[in-house]
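Engineer: no sequence for this one, just the structure:
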């Protein structure tokens, strides 16, 4: 084998490596990424919602979840309740999701800070998410995995109550009170 043959083999190896890297970059840019997270509801004071969201650019099929321990259900109470909240026995986290489009998310009313913090305690819950990037299980339907952590301790001092209906109602009542006071003064003059 001469120098030209070695150069040809080297160039072929570079071409194959480039194709593999290009495919890996393409797949990572178009794969689904399904995450699970908790967030305060800004419209309903003291409520914490659980979101399941596909943050990737590809459609997610046959999504299943595995948690480090069961999730609470109906964990309500601003103050920690006397009884431990129940365990989630049905719903999308337990039963899975057949399909999530890119950017699509599912919202669940999960509970309130007191009930959730009583159940979760100091040890956050880890959620492993598994999904397929294609409908069919075959050459291109790779099983993908993501991991999320659920912890509500960070909401203990949050200002989610500042965004609900309460503060807006107070502002409107103050404006109404001011208007009524000006009407009352005008009536007194007559």
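Structural biologist: Yep, that arrived. On a predicted model such as this, the values are computed, not experimentally measured, just so you know.
Engineer: all contacts plus neighbour counts: C-alpha atoms, from now on.
Structural biologist: Noted.
Engineer: which residues are contacting the helix or strand that contains residue 114?
Structural biologist: Assessed by DSSP states H and E, residue 114 sits inside helix 113-120. Helix 113-120 is contacted by residues 46-48, 72, 75-81, 84-85, 151-153, 155-156 when judged by C-alpha atoms under 8 Å, 6 or more residues apart in numbering.
Engineer: state the distance from the spatially closest residue to residue 93 that is not a sequence neighbour to residue 144.
Structural biologist: Nearest non-adjacent residue to residue 93, counting by C-alpha to C-alpha, 6 or more residues apart in numbering: residue 65, 6.0 Å away. Shown here: residue 65 relative to residue 144, a distance of 12 Å by C-alpha to C-alpha, to the nearest Å.
Engineer: take a look at this one as well, against the first:
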């Protein structure tokens, strides 16, 4: 074989490899990626929410979850309770999600530290999330997978900072109090002033 033929074969292989890499980069930039994580609720002190979020750039279709063990639900107790919280039997994690748009997130009220720790203990839960691209209806549609880890111990020493309505209400009440004191001082001055 001549050198020109070898160069042609090499160039064809480079072109195929470039096309495969380009396609892989394109797919990774447009595929959905659905993750699950816990996050403190900034509006309700001491509440921890379970968040399901599509952090990918594509819409997810037929989303379902496979946790390494069942998740708790309504685990409300700041201190570790005597009774074990119930297992999650309903909601997006238990029943799946038909469609999740890019950037869309669902927030599930999960519980408080004590109740969640009673159920989860020192063992983290791994959640495998499976979905399909939104417009892949063919027989050869690729199932996409992402994994998340839930470990309640990360909230053990974190304080529930006051955010939301409570602190804003306190600030507003303090401002009203200052205004009322100023009005009271003005009235006192007028009452004490001699009548002309």
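Structural biologist: Here it is on my side, so go on. Keep in mind the model is a prediction, meaning the values are calculated, not measured.
Engineer: superposing both, give me the TM-score.
Structural biologist: Between these two chains, after superposing, the TM-score reads 0.91 (TM-score structural alignment, normalised by the length of the first structure); 189 aligned residues with a C-alpha RMSD of 1.7 Å.
Engineer: could you say what helices and strands the helix or strand following the helix holding residue 114 of the first structure packs with?
Structural biologist: Downstream of helix 113-120 of the first structure, the first helix or strand assigned by DSSP H and E is strand 125-132. Secondary-structure packing of strand 125-132 of the first structure (3 or more C-alpha pairs under 8 Å, 6 or more residues apart in numbering; DSSP states H and E): strand 34-40, strand 60-67, strand 143-150.
Engineer: so how much does the shortest one differ from the second structure once superposed?
Structural biologist: By that I understand strand 34-40 of the first structure. Averaged over the aligned pairs, strand 34-40 of the first structure sits 0.6 Å from the second structure after superposition, using mean C-alpha distance after the TM-score superposition for the first structure.
Engineer: in the second structure, what residues pair with that strand?
Structural biologist: Matched against the second structure by TM-score structural alignment, strand 34-40 of the first structure falls on residues 34-40.
Engineer: for that stretch, buried residues please.
Structural biologist: By 16 or more other C-alpha atoms under 10 Å, the buried positions in stretch 34-40 of the second structure come out as 34, 35, 36, 38, 39, 40.
Engineer: isn't residue 76 of the first structure up against residue 109?
Structural biologist: No - using C-alpha atoms under 8 Å as the test, residue 76 of the first structure is too far from residue 109 to be in contact (9.9 Å).
Engineer: more neighbours: these two, which one.
Structural biologist: More crowded of residue 76 of the first structure and residue 109, by other C-alpha atoms under 10 Å: residue 76, with 22 against 17.
Engineer: and the more buried one, how far from residue 113 of the first structure?
Structural biologist: Distance, residue 76 of the first structure to residue 113 of the first structure, by C-alpha to C-alpha: 7 Å.
Engineer: then residue 42 of the first structure?
Structural biologist: 14 Å.
Engineer: those two: who's more crowded?
Structural biologist: The residue with more neighbours, out of residue 42 of the first structure and residue 113 and counting by other C-alpha under 10 Å, is residue 113; that gives 23 against 17.
Engineer: relative to residue 20 of the second structure, how far out is residue 13 of the second structure?
Structural biologist: 11 Å.
Engineer: kindly report the same for residue 169 of the second structure.
Structural biologist: Per C-alpha to C-alpha, residue 169 of the second structure is found 57 Å from residue 20 of the second structure.
Engineer: I'd like to know how far the aligned partner of residue 52 of the first structure in the second structure sits from residue 172 of the second structure.
Structural biologist: Matched to the second structure by TM-score structural alignment, residue 52 of the first structure sits across from residue 52. Residue 52 of the second structure sits 34 Å away from residue 172 of the second structure when distances are taken as C-alpha to C-alpha.
Engineer: compare these two (neighbour count), which wins?
Structural biologist: More neighbours surround residue 52 than the other of residue 52 of the second structure and residue 172, with 21 against 11 (other C-alpha under 10 Å).
Engineer: pretty sure the more buried one contacts residue 102?
Structural biologist: No - in this structure, residue 52 of the second structure is not within contact of residue 102 by C-alpha under 8 Å, at 11.8 Å.
Engineer: mind telling me what element the residue nearest the centre of the second structure is part of?
Structural biologist: Closest to where the C-alpha atoms of the second structure average out (C-alpha atoms, centre = their mean) is residue 51, at 3.2 Å. Element membership for residue 51 of the second structure (DSSP H and E) is strand 47-54.
Engineer: need the three-state assignment for residue 139 of the second structure.
Structural biologist: Assigned by DSSP: H, G, I helix; E, B strand; the rest coil, the conformation of residue 139 of the second structure is coil.
Engineer: how many residues are close by the residue mapped onto it from the first structure?
Structural biologist: In the first structure, residue 139 of the second structure lines up with residue 138, judged by TM-score structural alignment. If you count neighbours by other C-alpha under 10 Å, residue 138 of the first structure ends up with 8.
Engineer: wait, a helix at residue 21 of the second structure?
Structural biologist: Yes - checked against three-state DSSP, residue 21 of the second structure lies within a helix.
Engineer: distance of it relative to residue 121 of the second structure?
Structural biologist: 43 Å.
Engineer: tell me how many other residues crowd residue 27 of the first structure.
Structural biologist: Using other C-alpha under 10 Å, residue 27 of the first structure is surrounded by 14 other residues.
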